[in-house]
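1. Sequence first, then the predicted structure:
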Amino acid sequence: MSNPYELVIARTFDAPRELVFKAFTDPEHLKHWWGPKGLTISVAKFDLRPGGIFLYSQQSPGGEVLWGKFVYREIVEPERLVYTNSFSDEEGNTVRAPFSPTWPLEILNTLTFAEHGGKTTLTMRGMPVSATEEELETFKEAHDMVRKGFAGTLDQLADYLSKV
């Protein structure tokens, strides 16, 4: 039985698995597509290893800056990537989401990359870590919003992959 709080997003890309995996694990790729459409991504720190961190900022056209981070847990190239994702300050300290006082502090993300006939299916599973009941409900209620946001981000990835 599936967990009602877990968010699952799957998308197939017209690109080999190694390239799709690299797009998620190389800052030179990530900065071109990661994040909401219209925001500029800057990589402050990138350390791809278990316990390592990807610290980045996203700047809106109006100049607002949001910080985020991944803390890597597992890296199995090119098939699996596991990390926690959270909002942060510029030093990498975890902070509350600016849009909700009940958004979970950390989301555990498990990404799997499966190749079939030169195309790669990415399956992303997200689940709050050590969340309160209220935080779990907030995350569950936001599933549609998060899916829409990731649809835009993954559209940017598909476009980027078609050019590299």
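-> The structure has been received and is ready for your questions. None of the values given here were measured: they were computed from a predicted structure.
2. can we go C-alpha only for contacts and neighbour counts from here?
-> Fine.
3. just checking, what packs against the longest helix seen in the chain?
-> Taking DSSP state H as the criterion, the chain has its longest helix at helix 143-161. Applying 3 or more CA pairs under 8 Å, 6 or more residues apart in numbering; DSSP states H and E, one finds that helix 143-161 contacts strand 7-13, helix 27-33.
4. in the last one, what's buried?
-> Translated: helix 27-33. Of all the residues in helix 27-33, those buried under the rule 16 or more other CA atoms under 10 Å are 27, 29-31, 33.
5. for stretch 31-46, same thing?
-> Across stretch 31-46, burial judged by 16+ other CA under 10 Å covers 31, 33-36, 39-44, 46.
6. got it, and stretch 82-94?
-> 82-90, 92, 94.
7. Distance to Leu111 added to those residues, as a markdown table?
-> Below are the buried residues of stretch 82-94 laid out as a markdown table (distance: CA to CA, whole Å):
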| residue | distance to Leu111 |
| --- | --- |
| Val82 | 6 |
| Tyr83 | 9 |
| Thr84 | 11 |
| Asn85 | 12 |
| Ser86 | 16 |
| Phe87 | 19 |
| Ser88 | 21 |
| Asp89 | 25 |
| Glu90 | 25 |
| Gly92 | 22 |
| Thr94 | 22 |
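8. Next up, a structure to set beside the first:
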Amino acid sequence: MPVTDVSTDTENLTMTVTADFAAPVERVWSAYSDPRQLERFWGPPGWPATFTAWDHTVGGRANYTMNGPRGEKSSGYWEFLTIEEPRRFAVLDGFADEQGNPNADLPAMRMEFTFESAADGTRMVATSHFVSVEALEQVVEMGMIEGTKMAMSQLDAVLQDLREYAEGKGTRVELLDDTHVRITRLVSGPRELVWRAHHEPDLIRQWMLGPDGWEMTECIATTTVGESYRNSWAPVGDTEGEPFGFEGEVLLIDAPCRAVTTERMQGMPTETLNDLNLYEEDGATLVTVLIEYPDKDTRDMILATGMADGMEESFARLEREVLEPSRS
């Protein structure tokens, strides 16, 4: 992860984030000065940001809204105070309503970002200045430190060419904290088709089978918020195992980019939150699934079942059975 240190200083009323990136200063600067790139990492996983206004000039404003997995929204604004490309910029960062009007009930802060060349790329130091100890403690209690670390863990994928970042690396599992796991897999195909393959029963049945020797016996899919889905599998022939399935409800749909659902094994009360995101670049689509577990023990138990291996076999089948035929 890029973040190497987060420190707070109640005497000087600051919080300082230090991060190292394997990319030159100019590339890191471009990620912070382009709203479309910022949207990929400014919000923490599960809370992606959308910038609705962007005036990248001194005195200009940028408005953004972070969209939570259950439809929650948290909005903010930047007022650009200084811009010294590509080494430094400073903003007044505050909370706002969805129209960008400042929320006076929550603390604003001055944020200074500096970018310096380092042996392996770029060192970024971001210092937030608060008006009082209470304001500093308030944002810390709101989870700003954890949220910043998780948000910036997404930046490596932005700074690199997508194929360089993920091609040939299979299904990757990252433990973000005790209850959040991020799973990524690059597939060679357009986002629109990958979206359809996740939500149309005829396509789902072609690839979402897990290990060889299993068949999908039930597939009820939906892209309507509030409706339920249900998938079931059973062993074929001499394959050992008992039939099983998953079901849940759709919480959020932003086709063809994002779908958030609950998931539980049929007949079991334990539920996870699954946040599917699709990002396309150069004819390839990065599939990212952020899974929120109720606790660490549940997380470890489910990962120990070989879930990631089963997902890799399914993704390989997705490329072979759905995406490759579409190119012929």
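-> Right, received. Where do you want to start? As the structure is a prediction and not an experimental result, all values here were calculated from the model.
9. and which of the buried residues of helix 27-33 of structure 1 is nearest to Ala10 of structure 1?
-> Taking CA to CA as the measure, Ala10 of structure 1 sits nearest to Trp33 out of the buried residues of helix 27-33 of structure 1, at 17.1 Å.
10. quick one on the thing from earlier: in strands, which of the buried residues of stretch 31-46 of structure 1 appear?
-> Among the buried residues of stretch 31-46 of structure 1, the members found in strands (DSSP state E) are 40-44, 46.
11. And the furthest pair within those residues?
-> Largest separation among those by CA to CA: Thr40 and Phe46, giving 16.7 Å.
12. need the ones in strands among the buried residues of stretch 31-46 of structure 1 in JSON lines with distance to Glu106 of structure 1, can you?
-> Shown next, in JSON lines, are these (distance: CA to CA, whole Å):
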{"residue": "Thr40", "distance to Glu106 of structure 1": "23"}
{"residue": "Ile41", "distance to Glu106 of structure 1": "20"}
{"residue": "Ser42", "distance to Glu106 of structure 1": "21"}
{"residue": "Val43", "distance to Glu106 of structure 1": "20"}
{"residue": "Ala44", "distance to Glu106 of structure 1": "19"}
{"residue": "Phe46", "distance to Glu106 of structure 1": "18"}
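13. sorry, back to before: out of the helices and strands packed on helix 143-161 of structure 1, nearest to Pro50 of structure 1?
-> helix 27-33 (16.3 Å).
14. Where in structure 2 does that closest one fall?
-> Here helix 27-33 of structure 1 aligns to structure 2 at residues 35-41, judged by TM-score structural alignment.
15. Off-centre distance for the matching stretch?
-> 11 Å (CA atoms, centre = their mean, to the nearest Å).
16. which one's the longest strand in structure 1?
-> Every strand in structure 1 considered (DSSP E), the longest is strand 65-76.
17. Residue range in structure 2 corresponding to that strand, please.
-> Using TM-score structural alignment, strand 65-76 of structure 1 pairs with 73-84 in structure 2.
18. Look up the average distance of that stretch to its aligned counterpart in structure 1.
-> By mean CA distance after the TM-score superposition for structure 1, the fitted stretch 73-84 of structure 2 averages 0.7 Å away from its aligned residues in structure 1.
19. Buried ones in that stretch, by neighbour count?
-> 74-81, 83.
20. ok, of those residues, which one's closest to Val125 of structure 2?
-> Of the buried residues of stretch 73-84 of structure 2, the one sitting nearest to Val125 of structure 2 (CA to CA) turns out to be Ile83, at 15.2 Å.
21. so that closest one touches Gly59, yeah?
-> No. The criterion here is CA atoms under 8 Å, and Ile83 of structure 2 misses it with Gly59 at 9.9 Å.
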